[in-house]
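K.L.:
Pasting the sequence and the predicted model now:
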Amino acid sequence: MDGFPAFLLDGYKSFMSDRYDPEQGRYRELADQGQSPTTMIIACCDSRAAPETIFSAGPGEMFVLRNVANLVPTFQPDGGQHGTSAAIEFAVAALEISNIVVMGHGRCGGIKAALAPDAGPLAQGDFIGKWMAMLAPVADEVSKYTLLTNKERQTMLERFSIRNSINNLRTFPYVKRLEDEGKLAIHGAWFDISTGELWVMNDEGDFYRPDV
C-alpha cells in the first residue's frame, strides 16, 4: 500500500488554512512556553467521541488520554509498562491540572465486549480481553439485571464503568491527596453519540443532563 492517505492530507490543508493560520500566535506561544492545560480528559479511543470536538477545545486547552473504553486501572507501581497510569502521573505531577474528567459514551464497543466476553472477534485478541477484565466484577453485577434489554444493560455498564474508573483514580496517592486538599476535582461524563446529549455525574454518582 503506497502513499499517505489523501483524506488526511486534505484535512491537514484545511487545518492549516482554517485553524492554524488564524491562531498562529497561540501555537507559537505553546511551542515556546509549553502546555499548561487545566483539565485532563480520559476518554475512549472510539472515533465518534472525540473530546476536543465535543467540548470545542482549542490548542493547549485539554490534556487528553484515550484508551479502549476509557478505563482507569488501580495504582500498580509494579515495574510494568502502564500507559494510562503514566499519563495520569504526568498530568497531575508535571502539568498540575486541576480537573480530571472520565468521559464514557454510548454504543461503546469495549463495554459491549465486557458484557459478552466470549463473543468474537475480540475474544481472540491478545490485549483487549485482559484490558477489559478489570471491569469484569462490574459487568457481572450489571448482567444480573435480566429484565433490562441488552441496550439498557450496556448503557448501565457504560455509566457504572465511569464510577469504577473514578474509584480507581482515587487509589493513586497523589490524586487522592490533592482531591482531599481541594486542589484537584474529579468528574464523570457520558456522551450519547446518537443524540449529542452530554450527561454529567453528580457527587452521589448519578448522571443528569446539565442546563446548557
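P.N.:
Cool, got the structure.
K.L.:
Please make it C-alpha for all contacts and neighbour counts, starting now.
P.N.:
OK.
K.L.:
Helix, strand or coil: sort out Pro73 for me.
P.N.:
coil (DSSP: H, G, I helix; E, B strand; the rest coil).
K.L.:
Return the distance of the closest residue to it other than its chain neighbours relative to Asp2.
P.N.:
Excluding its sequence neighbours, the residue lying closest to Pro73 (CA to CA, 6 or more residues apart in numbering) is Asn168, at 6.0 Å. As defined by CA to CA, to the nearest Å, Asn168 lies at a distance of 43 Å from Asp2.
K.L.:
take the one below as the second:
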Amino acid sequence: MHNARPLPQYLVSRYNGWRATTFTDNRAWYARLADEGQRPRAMIISCCDSRVHVSSIFGADSGEFFIHRNIANLVPPYTPDGQQHGTSAAVEYAVQALKVTHLIVMGHTKCGGVAGCHAMCSGHAPELEDESSFVGRWMDILKPGYARISDLPEAEQIPALEREAVMVSLENLMGFPFVREAVESGRMSLHGLIHDIGDGTLFQYDGPAGQFVRV
C-alpha cells in the first residue's frame, strides 16, 4: 500500500512522551490488561466530534469503557440483513461478549452531524439527499427525530434534534433482542446523556420524568 506514510513528527513526539510517562508509570496495569483481557463495565456510544473526549470527561483509565464513536452518536434500527453494520456489531459484542452492565448514548451540543440532518430534512442540503452520500444515508436514522421537532420554533429545532439523536438511539437499542432482554432482566441499564461542550455541563435523560435533567 504505497499511499501510506509515516506519522507526522508531532504525533511521534506525543507517543514517545506518553510511553515515557503514563505507560511507564502504569506498566503493570497495561500488562494485566494485555494478559487478562478487557472487562469494561460500560459501553459508551458517542459522536466522532473531536471536541468530545469521553475518557477525559469521566476520568476513565484504559480498560474502563468500551467506546464506539460515529457521526451524531446514532444507533440504527435492528436490521439483521447480512450487510455490514459497524455500530450494531459493536453493540452486540459489548452486550453479548463483554457483558457490560451500562449502555450509554452520549450526545453533545453544536453537533455537525445533527445540524447536517436538520439541513437535509428541511431541504437546505441537497448534497446529503444524494444516494451516494454516506453521511446523508447515515443521517436518515435521525429522520424520525426530525419529524418530532419540525413544528418547534426554528431557533429551538437543532438543540431539540440533538436530544432526539440520543432518544432515537435509545429507542433503536431496545429493538435489539439481546439488548431488550438484558434491560428487562435487570442485567444492564440504558442511559442517555447530552454534553454541553461549551460549559462542560452534562445532562441525563430521566425516564420517569420524560426529560433531560442536569447531572
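P.N.:
Good, I have the coordinates. These numbers come from a predicted model, not from an experiment.
K.L.:
The residue nearest to Pro73 of the first structure pairs with which position in the second structure?
P.N.:
Alignment note (TM-score structural alignment): Asn168 of the first structure maps to Asn172 of the second structure.
K.L.:
so what's its match up against?
P.N.:
Asn172 of the second structure sits next to 75-78 when contact means CA atoms under 8 Å, 6 or more residues apart in numbering.
K.L.:
Name the residues of stretch 71-82 of the first structure that are buried.
P.N.:
Buried residues in stretch 71-82 of the first structure, counted by 16 or more other CA atoms under 10 Å: 71-74.
K.L.:
That one spans what distance, first to last residue?
P.N.:
Start-to-end span of stretch 71-82 of the first structure (CA to CA) is 12 Å.
K.L.:
Have a look at the first structure and report its longest helix.
P.N.:
For the first structure, the longest helix by residue count, based on DSSP state H, is helix 150-169.
K.L.:
I'd like to check the angle between the helix or strand following it and helix 150-169, please.
P.N.:
Downstream of helix 150-169 of the first structure, the next assigned helix or strand under DSSP states H and E is helix 173-180. Angle between the axes of helix 173-180 of the first structure and helix 150-169 is 90 degrees (criterion: axes from the mean of the first three to the mean of the last three CA atoms, to 10 degrees).
K.L.:
which residues touch helix 173-180 of the first structure?
P.N.:
Residues from elsewhere that reach helix 173-180 of the first structure, judged by CA under 8 Å, 6+ apart: 92-93, 169-170, 184-186.
K.L.:
Looking at the first structure, which of the contacts of Asn172 of the second structure hold up?
P.N.:
On the basis of both residues aligned by TM-score structural alignment, their matches' CA atoms under 8 Å, what survives of the contacts of Asn172 of the second structure in the first structure is 75-78.
K.L.:
count of neighbours near Leu169 of the first structure?
P.N.:
Neighbour count of Leu169 of the first structure, defined by other CA atoms under 10 Å: 23.
K.L.:
same check, this time on Phe160 of the first structure
P.N.:
The number of residues packed near Phe160 of the first structure is 20, by other CA under 10 Å.
K.L.:
mind listing what it touches?
P.N.:
Phe160 of the first structure is in contact with Val138, counting by CA under 8 Å, 6+ apart.
K.L.:
Ala90 is in contact with His68 of the second structure, correct?
P.N.:
Yes. If you go by CA atoms under 8 Å, His68 of the second structure and Ala90 touch, sitting 6.9 Å apart.
K.L.:
tell me the centre residue of the second structure?
P.N.:
Among the residues of the second structure, the one closest to the centroid is Ser46, at 2.0 Å (CA atoms, centre = their mean).
K.L.:
Go ahead and confirm that residue touches Asn70.
P.N.:
Yes. Assessed by CA under 8 Å, Ser46 of the second structure is found in contact with Asn70 at 6.6 Å.
K.L.:
List the ones among the contacts of helix 173-180 of the first structure that fall in helices.
P.N.:
If you go by DSSP H, the contacts of helix 173-180 of the first structure have Leu169 in helices.
K.L.:
Out of the contacts of helix 173-180 of the first structure, grab the one that's most surrounded.
P.N.:
Within those, most neighbours by other CA under 10 Å means Leu169, with 23 neighbours.
K.L.:
do you know how far it is from Thr74 of the first structure?
P.N.:
In this view, Leu169 of the first structure and Thr74 of the first structure are 7 Å apart by CA to CA.
K.L.:
Same question for Phe191 of the first structure.
P.N.:
The gap separating Phe191 of the first structure from Thr74 of the first structure is 24 Å, by CA to CA.
K.L.:
With Ile42 of the first structure instead?
P.N.:
Distance of Ile42 of the first structure to Thr74 of the first structure, computed by CA to CA: 14 Å.
K.L.:
ok, now Leu122 of the first structure?
P.N.:
According to CA to CA, Leu122 of the first structure and Thr74 of the first structure sit 23 Å apart.
K.L.:
Quick one: map Ile193 of the first structure onto the second structure.
P.N.:
Aligned by TM-score structural alignment, Ile193 of the first structure pairs with Ile197 of the second structure.
K.L.:
Ile166 of the first structure contacts Met103, correct?
P.N.:
No. Contact between Ile166 of the first structure and Met103 fails when scored by CA under 8 Å: they sit 10.3 Å apart.
K.L.:
shared neighbours of these two, anything?
P.N.:
Gly188.
K.L.:
the more surrounded of those two?
P.N.:
Set Ile166 of the first structure next to Met103 and count neighbours by other CA under 10 Å: Met103 wins out with 29 against 22.
K.L.:
any idea whether that one is helix, strand or coil?
P.N.:
Three-state call for Met103 of the first structure (three-state DSSP): strand.
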